[in-house]
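Trainee: I'll drop the sequence and a predicted model, then ask my questions.
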Amino acid sequence: MSAAHWIYLLGLAAIIATVVAKRNVVAIAVAATFVTATAYAGSAVTGLAAIFTGAIVATRELLSIFVIIALVTAMLGAMRGLGADVLMIRPLRGLFRNGHISYVVLAVVTFLLSLSFWPTPVLPLIAAILLPAAVRSGLAPFGAALAIAITGQGMALGSDYIMGVAPGLSAEGADVAAGAIADRALVISLIAGVVALAVAYLRDVRTKMLDPIASAAITLPVSETTAAGGAAGTGTASENTVSGTAAATGDGGGGGGTATLTRPDVASGDDGPARPSKAARTVAIAVPALFAVLLVFMLLGRFTSLVPNIDDGAGAPLVGGTSALALVVIAIIANRKGWLEEVGSHFTEGIAFAFRTMGVVIPIAGFVYVGLSDYSGEILGLPEDAKAPAFLLDAIAHVQPHIPDVPLVASFAMLLVGMVIGLDGNGWPGLPFTGQLASSLSDGSGADTATLAAIAQNGASWTGGGTLVIWSSLIVVAGLTGVSVVDLARRLFVPVVTGLVVATAIVSVIP
């Protein structure tokens, strides 16, 4: 353990302390990267360069996540221009009978949508269409924010069962099939999610239901008329325009602005409210059907031999490509004369949305990568044939001999490591490392490698994906529901940690 090792660990401890204080850690991550690299190389020049190179490496490794968010957001933006996004999930609004039922329905719908499209791109859609109905039924905005964060940022990302990016990253280090990790991660995320939802309901939701008068008096940052324009960008110029203001609130970030949406294919008149066009109805039916077919294809490949197996993160390219083609088709339907500009505009808005919501992760991930040997050599400017340092792995390897060879202890050690990795505000950059550690711990403890990797994946995803740190997409959840992101993270801590502990205990004792 060199001085650079201890400095890296001190930087990690400083980040954890900043997390506990509910403050942004970007500045801490930048400073820790500089000091660690300077201590290792003995040169401030290397330290300065490491800050920049670390950001480049982090951007490259996270680019696939940014692009898939951008493509799905762009497709939803094109649907929004037609009004098809509202039609797609409007039938679900009839399920919101009272606040208690709304809590469950909002959780289930958010989980299913987030599992299929990832939570960040669908958050504006959920907040614009389902949230108003849930609040009108008596569910307080804070209760809705808890349901959305637990099921979207936690459960869906914890398993990433459909996209398969997270299991693929975990499998790189664990040397086991990504499908095996995905299956176990899904079970863990479901157990943790159900426990977290139950704890949050008993602790914060059921005692704070709204009466009809209080529900009617609440003004949400995003309404159906704005259709999430303030979070995902402004619509394109056309014949009929609906304007509204979306103000994202929260101590940790967010923003506000005036959203102008266009509904070019909505028939309206002076005698009544606007009616959705035939094109909007067609798109509202076709898009869910298309992704349902894609989901069935992927599941058949995973569990049968009828079609080729889609594994090792190949689900994300399929979903991304499908979203891109759907964007083109929807743009043609919406605006046959200007569809080329429509596609470019929506894609640009999608890219901007992805970087606006996830860009803060880059410098934090850069610091995490300095501690991983697969990336540290490039960040520190070492020759290709030089041995790259692994500050984090070395530190854990230093402690590993003292971890009892007991599956339960190994499981909770992996959960703790995963949660530390998740402090970067994303959780996935360190998954190859946790996979490698899972393989190492399983040799001595006899625990299943895939299970250990899945535990760490859930710990990292729930923490960094957006339930425990405020520099993640939890900012978007808070902004769209109009609650404080600091208060939301604070109230999520007990339900989420309880859920993860219970899930880890269960899977560690059941073969």
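Mentor: Received the coordinates, thanks. Numbering: from 1, shown residues only.
Trainee: C-alpha only now, for contacts and for neighbours.
Mentor: Will do.
Trainee: For the chain, give the helix that spans the most residues.
Mentor: With DSSP state H applied, the helix covering the greatest number of residues in the chain is identified as helix 44-82.
Trainee: residue ranges of the strands in the protein, please?
Mentor: Along the chain, counting by DSSP state E, strands occupy 241-247, 256-262, 266-269, 272-276.
Trainee: Check it against this one:
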Amino acid sequence: MGVELTVLHWTYVGFILLIIGCMIKRRDTTFMCILGIFTIALLATASFSASISGIFNSFIYAITELAPTILIISIIVAMSRVLTRTGINEAMISPFAKFIKTPALAFWIIGILMMIISWFFWPSPAVALLGAVLLPVALRAGLPALGVAMAMNLFGHGIALSGDFVIQGAPKLTADAASLPVSAVIQASIPLVITMGIVTTIVAFFLLKRDMNKGKFFEEETSIVNGDFEKDHFLPSGQRKFFAFFIPLAFIADVITMSVLKLQGGDATALIGGTAVFILVILSLTSHRKDGLEKITSYLIEGFQFGFKVFGPVIPIAAFFYLGDSGFAKILGDYLPADSQGIVNDLGGALAASVPLSKEIAAVTLTTVGAITGLDGSGFSGISLTGSVAHLFSAAIGGGAATLTALGQLSAIWVGGGTLVPWALIPAAAICNVDPFELARRNLIPVCIGLIVTTIVAMFLI
């Protein structure tokens, strides 16, 4: 099963290890990513000029792929700036503050709300909906912004996306590859998603609480909504209260529209983004009056400055990892073997083909293959491979196809969909103004423990 691995594959693996090593050592990864892109391009094309061009082309490809996320984050931040300067955010959060009194309540309430919204609309629009409103509430309750990002990330991109019980995009892909009905994969995934979710979130909260007690977090380092500027309070109290009611109503209308029109993923995010721009325009014109037209541009510039500041370190590493997937051909050209499914998927297939079979080894291998295919940062590009591997393994061990398929799906999405790959968790990190690499490091231990426990549970279910 799979393509014969070449020097390109092993070079890619080598640079992945070097990049992970840089992350562990808390060193910047940009140089290693650029060197990796250049080396792989040189090996593939045997042309120095093409390799130099490949670096720039990979950056363009990464920016193109990340553009919707950069745009929605920039717009939401621009909107949050005007909400803060007009005092509307304080009027908006006062009702929530009555319920979210402690860091623990903030973590679990935000997480559960994120999970529920993400089931219906996927995590990116859910982050935009919740972050602007609930981040300041959580900060005032004593939960650091990194804790808010973890809650949104683990419950949304982790629990909700890995099960995908409502939209069913992920189980459809894996079920088709494993020649199973979608309902079988969903049913098999329920105990695994519950196990993974409970273990990961409890461990994450325990570690977060421990570090909070040690005084490792400081509020001034974490708030984007309170910002580093004075509140100007251009609007009188009555207008602030009106907009504090109108703005959540506008986003609730978005949620209803998404449900009625069945908008999901990018379409749902676009609706949220367009609404945020609409709110930004109205508030700028209302609060700044004669300077309103200029202030619209000013707020957008602030948002885009923030967006590109956050995404700047991520573009090189995303550019490198996109080479592992379909981006290779688009960036460098057709230099992989004819039957290659992409470097990352080839590596996953080679691993699956090289291990002896038992239900225990099958479970460990599916978790590993899923994690490897998740390294490209999409979470979805490799889950068809996990379905195919699960189908082969179940035939060899005499059963367990649905459980193995669900396990591979869960592993791929938790890693790449994502809670561990830095550019996959940027929406939550950017809304909360925390370092995506620090968020990935913070998620690492809980997610790894969760995958280990979930893999063990799967062994008994096969």
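Mentor: Great, that's in hand. All values derive from a computational prediction rather than experimental measurement.
Trainee: ok so, going back, I'd like the strands of the first structure as CSV, with mean neighbour count and distance to Leu423 of the first structure appended.
Mentor: Formatted as CSV, the strands of the first structure follow (neighbours: other C-alpha atoms under 10 Å; distance: least, C-alpha to C-alpha, whole Å):
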stretch, mean neighbour count, distance to Leu423 of the first structure
strand 241-247, 18, 27
strand 256-262, 20, 26
strand 266-269, 14, 45
strand 272-276, 12, 44
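Trainee: For Leu210 of the first structure, which of those strands is the nearest?
Mentor: Distance to Leu210 of the first structure, taken as C-alpha to C-alpha, is lowest for strand 241-247 among the strands of the first structure, at 22.2 Å.
Trainee: residues making contact with that closest one?
Mentor: Residues from elsewhere that reach strand 241-247 of the first structure (C-alpha atoms under 8 Å, 6 or more residues apart in numbering): 221-222, 225-226, 228-231, 255-263, 479-480, 482.
Trainee: let's see it at 7 Å
Mentor: Here strand 241-247 of the first structure makes contact (C-alpha atoms under 7 Å, 6 or more residues apart in numbering) with 221-222, 225-226, 230, 255-263.
Trainee: which of the residues you listed lies closest to Ala107 of the first structure?
Mentor: Val222 (18.5 Å).
Trainee: how far away is that closest one from Leu474 of the first structure?
Mentor: For Val222 of the first structure, the distance to Leu474 of the first structure equals 16 Å [C-alpha to C-alpha, to the nearest Å].
Trainee: Same question for Arg281 of the first structure.
Mentor: 32 Å.
Trainee: swap in Val507 of the first structure?
Mentor: As judged by C-alpha to C-alpha, Val507 of the first structure and Leu474 of the first structure stand 27 Å apart.
Trainee: Between these two, which has more neighbouring residues?
Mentor: Each of Val507 of the first structure and Leu474 has its neighbours counted (other C-alpha atoms under 10 Å); Leu474 has more, 32 against 19.
Trainee: how about the closest residue to the more buried one other than its chain neighbours, what does it touch?
Mentor: By the measure of C-alpha to C-alpha, 6 or more residues apart in numbering, the closest residue to Leu474 of the first structure outside its immediate chain neighbours is Gly466, 4.5 Å from it. Listed by C-alpha under 7 Å, 6+ apart, the contact set of Gly466 of the first structure reads 149, 153-154, 472-474.
Trainee: of the residues you listed, closest to Gly344 of the first structure?
Mentor: Using C-alpha to C-alpha, these come closest to Gly344 of the first structure at Ser473, 24.7 Å.
Trainee: Neighbours of that closest one, how many?
Mentor: When neighbours are counted by other C-alpha under 10 Å, Ser473 of the first structure registers 29.
Trainee: if I look at the residue nearest to it when sequence neighbours are not counted, how far off is Ala128 of the first structure?
Mentor: The shortest distance from Ser473 of the first structure to any residue other than its chain neighbours is 5.2 Å, reached at Gly466 (C-alpha to C-alpha, 6+ apart). Gly466 of the first structure sits 20 Å away from Ala128 of the first structure, taking C-alpha to C-alpha as the criterion.
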